[in-house]
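Trainee: Predicted model, plus sequence, below.
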Amino acid sequence: MAGNMIPIAGESKKRICYFFDSDIGNYHYGPGHPMKPHRIRMTHALVMNYGLYKKMEIFRAKPATRKEMAQFHTDDYVDFLSKVTPDNMEEFLKEQAKFNLGDDCPVFDGLFEYCSISAGGSMEGAARLSRDKCDIAVNWAGGLHHAKKAEANGFCYVNDIVLGILELLRYHKRVLYVDIDVHHGDGVEEAFYTTDRVMTCSFHKYGEFFPGTGELRDTGHGKGKYYAVNFPLRDGITDEAYKNIFEPVITKIMETYQPSAIVLQCGGDSLSGDRLGSFNVSMRGHANCVRFIKSLGLPLLLLGGGGYTIRNVSRTWAYETGLAAGQELCPDIPMNEYYEYYGPTYRLDVPPSNMEDMNIAKYLEKTKIQIFENLRHTIPVPSVGLQAIPKLPHDEMDIDEDLDNPNERRPQRLLDGLIQRDDEFSDSEDEGEGGRRDIQSHKRARRQSPKMNGNGMLNIYSGIQTSLSQSRQSAELHFNTASSNHDSSLSVDAPDPPVVAPTPIPPLLIWGAFPRPHHLIDPQGMFLRPHYNLIELRPDHLINRPDHLIDRPDYLINRPDYLINRPDHVINRPNHVINRPDHLINRPDHLINRPDHLINRPDHLINRPDHLIDRPDHLINRLEYLINRPHHLIDRPDYLINRLDHQIDRLDYLISRPHYLIDRLDHLIDRSKLVHPIEAVIKS
């Protein structure tokens, strides 16, 4: 595997964070839709089989929450995305029109989870860049640059780029966003159109092409005037032409704007041969943009985007991942689970075609000069006032996270938190055979437990312990409060040992961390009240108990902590009942999750709508198209509703008739006298 990549000479080593969630490839926009999340899984397969995992840290980011998405998107829009599914989409027809869901942005299974994965990777990558935990963060599932504040657009639902930039702005004064997708990055530009803290720069096809925005004259508004850079292009641009405009424009922006972080959207639809694109850029021409941005040496968030010839997209993104990690990947694609996708050449390359370049040199030069002129109007290095950084949920991460070994699934610090002393907890009364009480080493350890001296103090030198009664008497003499907190009926497994004569104690106080100060007796018998909290004299049956158990009666000691504060009549209930509210304890399991107003209904009525509960069974079970009759039949007078059974429950052969017979005119359905159905049909 080492032969699959070669270190790039002269490049300094960068810390790379690579984000991938294996679930991303499970989502599907629908048959015939050009957007294929499966391309992310194909890219990851190449990354792993080339061995790039050795050169970077791989993370599965926490999916973004609704609250995090609402930093940019409206609450109504996020709430709609979290609720709508293919099964209930008919209930949200009005909202679908309002939020622009339809053919381009369909409702599919797992829509909200898909958006959460995409946004979570970009936000976590930005957060790690801001906290200086990496130099480059890669999230190929991100880059969905068309999504608006309250609208889905261009296969994009949640704008992970805007959310990532907002995270960067918490720590960075100015952020540069660069977009090399064939489509204009309208969603990101619109989000930051009126601010000078984010400069957006997009190289895209302009004209009769989606989304129809990104004209050269679109430069921002208000405080953000001239902080939006658009380079409109025509069909067929080549690697050389693209490089000749990309590098000078970015260099000029860096000189003028001087950002402290960069976000690069690497849409793969600008590649040659893309299903929806019209450029003639090869894989290496596309990757040259990544190489140049990386050479600037700023924190870099590398994102995906468009790309609809998925074998070419996965090739390019894998190659660009290698460039980010300082590795040149070999042209022969290694074996992987999607190897057959890359035939017939099985090479890591996307060559250009013989497509005509409509971008003449004069047009490109004129556009470049105009962009330079616009940048001349910007304020050099706009200042940002000092302010407190707002706290977000992911800021509350464990401070020891940096010490964890990334190759361990469960770091040692987590395992240390699970270690307990052998005498930390007592055995359960109903443990039976197999518990520690049946182990000889445990019995021997109990017989050799340390003793108390005559003064009731622990003799750490002799290890001799007085009897239970002597310890309790000592405690009563000097610590009435300690003994009064315990039940008088304490039981001990072992018989009381014989009384042992007091043993002299060196002039030494026993220090500890006890929450309340108490009187202590020094070796000369003097009463002291120390300035510090010292350990109190505990009876022998309390010596080996943790501090938080000292004040509990014995019959509570052996209960798990989560049972201590429960009434006795709850303790003996099964675990699955303990956590239920009291008013639910006595209900059968199948009733627990029902609303209270349904509990007292017979089971066969639970799933009926309320307006059907009081109807006789012979009405409830009628065919659905009879229950849901038109309004002019439902509101009939009572004397028609309560007609004799042979009038309401018309003959079976009438019930089974087609709708055009059931929905006959009122004067046929609501006839006051019984008319034979066959005669009615003949008369009509």
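Mentor: Cool, got the structure.
Trainee: contacts, neighbours, all on C-alpha from now
Mentor: Fine.
Trainee: Residue 200 contacts residue 228, doesn't it?
Mentor: Yes - when contacts are counted by Cα atoms under 8 Å, residue 200 is listed as touching residue 228 (5.0 Å).
Trainee: Could you name every residue contacting both of these two?
Mentor: Here residue 200 and residue 228 have residue 189 as joint contacts, going by Cα atoms under 8 Å, 6 or more residues apart in numbering.
Trainee: also this one, for the comparison:
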Amino acid sequence: MTSSSKKVVAYFYDSDVGCFHYGPGHPMKPHRLAVTDSLVLNYGLYKKMQVYRPYRASSHDMCRFHSEDYVEFLQRVTPQNIQGFTKSLSAFNVGEDCPVFDGLFDFCSMYTGASLEGAVKINNECADIAINWSGGLHHAKKTEASGFCYINDIVIAILEMLKYHPRVLYIDIDIHHGDGVQEAFYLTDRVMTVSFHKYGNYFFPGTGDMYEIGAESGRYYSLNVPLKEGIDDQNYVQVFKPVIQSVMDFYRPSAIVLQCGADSLANDRLGCFSLSTRGHGECVNFVKQLNVPLLVLGGGGYTLRNVARCWTYETSLLVDEPISNELPYTEYFEYFAPDFTLHPEMVPTRQDNANPKHYLELIVKHVCENLKLLQHAPSVQIQDIPPDALSLENIEEYNPDDRISQAEEDKRIDAANEFYDGDNDVDDMAES
């Protein structure tokens, strides 16, 4: 892989992925992906990356982790025929938090396919970093939806990476515990999961205690950093960096998957942390500088304009391209009133910092002591590498500045994004 500071970055975006709608009043808004991509394009960051309209995952791809009956249900159920699936809705935990909406399976196919293609690019050393902001849906379980997540694209991408990589590290900075990914790899030492999250007071999903450490072959390979409300940039980074550095020293992964849920930002609609985009981005930059092949994914984030700011800023960090604090004009410009900046002055959060110094020191000490109990960098037997989930032969790069054919034009991401044609959710523009 590229050892210099400038890395080859692959960016995956399907212009249709932002058009889905979970329903009136639902906090998860795929529209945030269109707003993020519009900023990425208008800042000119696409010029620093290989941009791809991603592969769409098939039911077969999804069944590498999920049960066949669950995936078949997602394929078949629609808002029009939902009355015929009453038992299945309950069995698969589909309903209020995880509603059935138009195009549900297509949405899952888009975000999962992008993560899977990112993994294949990393495996084949076509990119040092792969970015899929539509992915990172870390709560989905083998046989059920959970926490706005239906298909666990992270688990499917990691399973693909394990074809080439003996050890994969998963890092999660979403405010919610990465329970679906931890559960999937709880019994193996091939994947280490490290989650930094809010824990306690019945906060969803209720898992992620520091004493959840893995079992059987995976004992000590699940690390949890349970935090309390109101944690700020300084405290968060003071925990994040030593924990991740210790993990690197002991586990020595050959690939990393980083879930960048933006609900850990201050003033998130569902969150209670006090991170700024700079503090969140400092964690992403630290992982990037470890110089290990890296798949970067989205996740939570429910104050739309702040999600777009965060992931755009982190895209700029991943491509080593400083960008102006003054936002470029886009079709979504009014979303960012009244300041129209990338790093707005953060209104004092409604949460006091409930993380005293001694508590954070205790967590770091506990994690580091558990790491000392690991067998250093577990190995796997040499074996033939299974075939890739998809072929890269028909995927072409392009130079956005060149004149291109109509066929190539159809494959590329267009700077002239479509306007959102659903419920605009005016409260996203008006919220404080």
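Mentor: Perfect, thanks for sending it. In this text, all values refer to a predicted model and were calculated from it rather than measured experimentally.
Trainee: tm score of chain vs chain?
Mentor: The TM-score (TM-score structural alignment, normalised by the length of the second structure) is 0.90; 401 aligned residues with a Cα RMSD of 1.7 Å.
Trainee: returning to what we had before: ok, residue 200 and residue 228 of the first structure, which is more surrounded?
Mentor: Shown here are residue 200 of the first structure and residue 228; by other Cα atoms under 10 Å, residue 228 has more neighbours (29 against 26).
Trainee: The second structure: matching residues for whichever strand in the first structure runs longest?
Mentor: Across the first structure, the longest stretch assigned as strand under DSSP state E is strand 198-205. Residue correspondence for strand 198-205 of the first structure in the second structure, counting by TM-score structural alignment: residues 191-198.
Trainee: Look up the average distance of the matching stretch to its aligned counterpart in the first structure.
Mentor: Here the mean offset of stretch 191-198 of the second structure against the first structure after fitting is 0.2 Å, by mean Cα distance after the TM-score superposition for the first structure.
Trainee: now do stretch 235-250 of the second structure
Mentor: In the superposition with the first structure, the average deviation recorded for stretch 235-250 of the second structure is 0.3 Å (mean Cα distance after the TM-score superposition for the first structure).
Trainee: for that stretch, which positions count as buried?
Mentor: The neighbour-count check on stretch 235-250 of the second structure (16 or more other Cα atoms under 10 Å) flags 235-237, 239-241, 243-247, 250 as buried.
Trainee: what's the counterpart of residue 278 of the first structure in the second structure?
Mentor: So, by TM-score structural alignment, residue 278 of the first structure is matched to residue 272.
Trainee: burial measure for that match, as a count.
Mentor: By other Cα under 10 Å, the residues close to residue 272 of the second structure number 23.
Trainee: That one belongs to a strand?
Mentor: No - Residue 272 of the second structure sits outside any strand when classified using DSSP: H, G, I helix; E, B strand; the rest coil, being coil.
Trainee: That one reaches residue 232, doesn't it?
Mentor: No - with contact defined as Cα under 8 Å, residue 272 of the second structure does not reach residue 232; the gap is 10.4 Å.
Trainee: Which position in the first structure pairs with residue 357 of the second structure?
Mentor: Checking TM-score structural alignment: residue 357 of the second structure goes with residue 361.
Trainee: Can you tell me the element the equivalent of residue 291 of the second structure over in the first structure falls in?
Mentor: In the first structure, the residue paired with residue 291 of the second structure according to TM-score structural alignment is residue 297. According to DSSP states H and E, residue 297 of the first structure maps onto no helix or strand at all.
Trainee: go on, residue 137 of the first structure?
Mentor: strand 136-139.
Trainee: what comes up buried for that strand?
Mentor: Residues 136-139 are the ones in strand 136-139 of the first structure that count as buried (16+ other Cα under 10 Å).
Trainee: what's the matching range in the second structure for it?
Mentor: Mapped onto the second structure using TM-score structural alignment, strand 136-139 of the first structure spans residues 129-132.
Trainee: ok now that stretch, how far from the chain's centre?
Mentor: Centroid separation for stretch 129-132 of the second structure versus its chain: 10 Å, with Cα atoms, centre = their mean, to the nearest Å.
Trainee: Over to stretch 15-31 of the second structure?
Mentor: 16 Å.
Trainee: and what of stretch 207-221 of the first structure?
Mentor: 34 Å.
Trainee: That stretch spans what distance, first to last residue?
Mentor: 22 Å (Cα to Cα, to the nearest Å).
Trainee: Kindly report the same for stretch 165-178 of the second structure.
Mentor: By Cα to Cα, the extent of stretch 165-178 of the second structure from end to end equals 21 Å.
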